[in-house]
Structures are given as structure tokens and as C-alpha cells.
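Novice: Dropping a prediction and its sequence here:
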Amino acid sequence: MPDFSRMDGVAAPLPIANLDTDQIMPKQFLLGTDKSGLAAGLLYDLRFLPDGSRRDDFVLNTPAYAGAKVLVGGANFGCGSSREHAVWGLLQSGIEAVLAPSYGEIFYYNAANNRLLAIILKPEEIDEISAEISNPAANRLSIDVAAQTVRTASGRTYSFRMDERHRQMFLEGLDVLGASLKMLPHIEAFEARHRAENPWARVLPLPAGAA
């Protein structure tokens, strides 16, 4: 069975306060009818120049941070519109976790429901981690969801707290739909009981041929 309780990988510093969902996933990438292809739009205006060429100085475009699994961001990460595409794009790009002092509320719960780990740490802790991972030789973080800790390459450990429901979702490898389906026997039992107790509320099928 996969171990969903831990993750370890390259972490990239992105110390931008109020990084909104339009910056994370610009509007021109919202035209599809499904979730596919959003990795191409992630942080597009930060990753590319107006002529479409790469910004070589942007952290995720540098060799040391290629394939980063964690972003260490600024305050109010994911503020702005409620577009869930921002979360989907991060996940499609291989980002499994974000660390920040605070989040836009809707982004935070979109992240939790899609299994993007959004960790809240104190501003001074984020600053310490950002300073350490800015050194490419020390740019890895280990996150233990079961213990709710973040460990840096130098051995510093930071504690965070998660809502217990979302913590269990991460530990069991579930998104919000999977967590809901776990309750299917209870849902079906309630439905049967409700119908038995309230037969007058049953929705009857339409007669054959009825519009």
C-alpha cells in the first residue's frame, strides 16, 4: 500500500504575499471542459516573459528547483477568486504541498478537498524555512502528516495542525469524493430509514411515455 503519511522532496521558496489565484492560474487557461492541461498555465506570468520565452531567473525554472514538490509561499497565499483550477494546476505540476503563514479561505479548503497539503506555520518559521531552502544544497523538506511536522535538511522541525477530517483524508489517500463514498453505507441506511418512516415523501417514477 502507498504510504500517504509522509512526503519528501525539493522545496522552492516563493516569498510573494497575496499571490492570488489569477496569478497561480491565469484566466486564459480556464477554457477547457475538464481538469486536464492546467500544468501549462501554472504561474504562467511569473514563469514566462510576454514574448513566451522562459524567465531563467524564476525559481521553478532553475535546475536546482526543477521538480519541486513543495512551495514555501507568503501570507494570504491563494487569495482572490474561488477558481479551483489553481489547486488542480499545482497538483498537475507535481506540487504536493504549500507552506505559508496564511491562505485565502476558499483556496485553503479547495486544497484540502483535493489533497493538496496546505500547511500553516508562523511567519517567522516560514522565513527560517525560506532562508534555508534558498540554498540549493539544503532545499529539501520532509513532511510527516501523521505527526504533523515539517523537517528541514538541517534537522529543524516545525509543528503544524490540521483539521482531523482532512488529516484522515490525507492519511488514507482520499479526496473529498472518496471521503464521502466511505460513508455510503450510512447514507444508504439513512435513505432506507427515511423512506420507511415517510412513505408519503417517496418520489414515484413517471408513467411510461410521460414527458
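Specialist: Looks like it arrived, so ask away.
Novice: rest of the way, CA atoms for contacts and neighbours
Specialist: Fine.
Novice: remind me, longest helix of the protein?
Specialist: As assigned by DSSP state H, the longest helix anywhere in the chain is helix 184-197.
Novice: what about that helix, distance to the chain center?
Specialist: Its chain's average C-alpha position is 33 Å from that of helix 184-197, according to C-alpha atoms, centre = their mean, to the nearest Å.
Novice: residue contacts, the residue nearest the centre of the chain?
Specialist: Closest to where the C-alpha atoms of the chain average out (C-alpha atoms, centre = their mean) is residue 116, at 2.4 Å. Residue 116 makes contact with 87, 91, 95-98, according to C-alpha atoms under 8 Å, 6 or more residues apart in numbering.
Novice: Other residues contacting the longest strand belonging to the chain?
Specialist: Longest strand of the chain, by residue count under DSSP state E: strand 6-14. The list of residues contacting strand 6-14 from outside it, by C-alpha under 8 Å, 6+ apart, reads 59-60, 65, 67-74, 130, 133-134, 139-146.
Novice: going on from it, what's the next piece of helix or strand?
Specialist: Next along the chain after strand 6-14, taking DSSP states H and E as the criterion, comes helix 21-24.
Novice: what separates that following helix from the chain centre, distance-wise?
Specialist: 14 Å.
Novice: For residue 64, see how far away the nearest residue to residue 21 once chain neighbours are set aside is.
Specialist: Nearest residue to residue 21 in three dimensions, chain neighbours excluded: residue 78, at 5.2 Å (C-alpha to C-alpha, 6 or more residues apart in numbering). Counting by C-alpha to C-alpha, to the nearest Å, the separation of residue 78 from residue 64 is 25 Å.
Novice: Comparison target, given below:
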Amino acid sequence: MEKFVTLTGVAAPMPIMNIDTDMIIPKQYLKTIRRTGLGKGLFSEMRYLDDGSENPEFVLNKPAYRNAKILVAGDNFGCGSSREHAPWALLDFGVRAVISTSFADIFYNNCFKNGILPIQVTQADLDKLMDDATRGANATLTIDLAAQEIRGPDGGVVKFDIDPFRKHCLLEGLDDIGLTLQKKTAIDAFEAKSAAARPWA
């Protein structure tokens, strides 16, 4: 998993409450178990018109936000079904962080397992960041995970809390497999000892 240390990028404003996982990646894209290629389906029901062309009113289709790395979203982001395809689609599009006042638990956990940083802030801080995000090409935020702060384009700083273990995993780029591989020496030693004690197994 790619390490998350400091991220500087354009933040796209999505002031919508209760954005669920079906809005993030609709059910027709769930046939694959590949983590790549899902970016084209991200928010597809809002991103595309009925004829398949881009909806010019949708934020990620606007020139300033096409390469957004951060979403600033309304309350209860990621609610609905527990599909892991939702963080996969965000990551494949290029989004590495989502800022909101609250997240659905399963989506929140899935983000950390896939290298996305979900940041929970107060409503007052979200209002400031949403205002920053409406500046188009100037809507650049810097997220410093080590310092646990978000720096705005005018030098304002928003602090955020994060579980220390999850912070460690993101900083080191460790998903569940990476955490297990840290114990490889002990696992190999156990397997060698077990094989010697039970050669018939």
C-alpha cells in the first residue's frame, strides 16, 4: 500500500449529506474484484447524463476539479452497503483523502485498509474547508498526517484526531497483509519448528 505522509492537492467540494456507497460506485460496477478501472464509475449517476456524456454541472467534471485528490463532503459520508469497491473507486480516480463531519463505520475502516485517509472534523472546521474548496483551481489543501493538520490556501490550519495505530499504518503503507508480513521471521520459525516436530504433516 502506498504510504500516506503529506498530501497536497485540489479539494473538491461536495456539500451533500448521506452520500452512500451506491452513489460512490453504483451496483453495476461490482462485478469485478479488481481494484483498478473503477475510477470511471466513481459517482457515475451524478457524473454522467442519460446519454453517457459528462454532466457539466457535476463538480468532478469541472476543469478545476478533474484532478482532485481530496473531497470535502457533507455529513455521514460512505453510508449504505459495505462495498469495498467504494474506496477502490475513489483511489483509482486519484482521491487520497475525504474530509467530513462523520463517516459510516464500515466505509471508514475500509478507507484505512486501502490507503485513503478519512478525516473527521467539526462542522465549523468543515465550513471553513468547504469554503476553501469552492475556490476552484486555488482550492489547494495540504494534509500533514504526522502533524495531524490540514493547511488551507490562506495559511489557516485545522487540526484533526486519528487513532495512533491507523496513523502508523498509513504512514508506513501497511495494509493487513503488510502487517502480517512484518511477522514473517516469527512465522517462518514457527513453520520450521512445526515441520520438524511433525514431518508427516
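Specialist: On my side now, so go ahead. None of these values were measured; they are calculated from a predicted model.
Novice: Once they're superposed, tell me the TM-score.
Specialist: The TM-score (TM-score structural alignment, normalised by the length of the second structure) is 0.91; 199 aligned residues with a C-alpha RMSD of 2.1 Å.
Novice: The residue nearest to the centre of the first structure pairs with which position in the second structure?
Specialist: Under the alignment (TM-score structural alignment), residue 116 of the first structure maps onto residue 116 of the second structure.
Novice: how far away is that match from residue 200 of the second structure?
Specialist: For residue 116 of the second structure, the distance to residue 200 of the second structure (C-alpha to C-alpha) stands at 45 Å.
Novice: mind listing what residue 79 of the first structure touches?
Specialist: Contacts were defined as C-alpha under 8 Å, 6+ apart; by that measure residue 79 of the first structure touches 18-21, 103-107.
Novice: which position in the first structure aligns with residue 64 of the second structure?
Specialist: Under the alignment (TM-score structural alignment), residue 64 of the second structure pairs with residue 64 in the first structure.
Novice: Which residue is the nearest non-sequential neighbour of its match?
Specialist: Nearest residue to residue 64 of the first structure in three dimensions, chain neighbours excluded: residue 136, at 5.8 Å (C-alpha to C-alpha, 6+ apart).
Novice: Distance-wise, check the one you found relative to residue 62 of the first structure.
Specialist: Distance of residue 136 of the first structure to residue 62 of the first structure, computed by C-alpha to C-alpha: 10 Å.
Novice: Spit out the residues that contact those two alike.
Specialist: Counting by C-alpha under 8 Å, 6+ apart, nothing touches both residue 136 of the first structure and residue 62.
Novice: Give the buried residues for stretch 142-160 of the first structure.
Specialist: Of all the residues in stretch 142-160 of the first structure, those buried under the rule 16 or more other C-alpha atoms under 10 Å are 142-145, 148-152, 158-159.
Novice: Residue 150 of the first structure in helix, strand or coil?
Specialist: Three-state assignment for residue 150 of the first structure (DSSP: H, G, I helix; E, B strand; the rest coil): strand.
Novice: Please look at it and residue 129 and confirm they touch.
Specialist: No. Using C-alpha atoms under 8 Å, residue 150 of the first structure is not in contact with residue 129; the gap is 9.7 Å.
Novice: Which residue ranges of the second structure form helices?
Specialist: According to DSSP H, the helices that the second structure contains are 21-24, 44-47, 85-93, 105-113, 123-133, 164-172, 176-181, 184-197.
Novice: can you redo the ones you listed as TSV with mean neighbour count?
Specialist: Below are these laid out as TSV (neighbours: other C-alpha atoms under 10 Å):
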stretch	mean neighbour count
helix 21-24	22
helix 44-47	18
helix 85-93	24
helix 105-113	19
helix 123-133	19
helix 164-172	16
helix 176-181	12
helix 184-197	12
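Novice: Please tabulate those helices in a markdown table and include distance to residue 35 of the second structure as additional columns.
Specialist: Formatted as a markdown table, the helices of the second structure follow (distance: least, C-alpha to C-alpha, whole Å):
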| stretch | distance to residue 35 of the second structure |
| --- | --- |
| helix 21-24 | 14 |
| helix 44-47 | 17 |
| helix 85-93 | 6 |
| helix 105-113 | 13 |
| helix 123-133 | 28 |
| helix 164-172 | 18 |
| helix 176-181 | 16 |
| helix 184-197 | 26 |
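Novice: who wins for proximity to residue 34 of the second structure among these?
Specialist: Closest to residue 34 of the second structure of the helices of the second structure, according to C-alpha to C-alpha: helix 85-93, at 8.8 Å.
Novice: Tell me what angle the closest one forms with helix 105-113.
Specialist: 40 degrees (axes from the mean of the first three to the mean of the last three C-alpha atoms, to 10 degrees).
Novice: Helix 85-93 of the second structure: average distance to aligned residues in the first structure?
Specialist: Its matched residues in the first structure lie on average 0.3 Å from helix 85-93 of the second structure after superposition (mean C-alpha distance after the TM-score superposition for the first structure).
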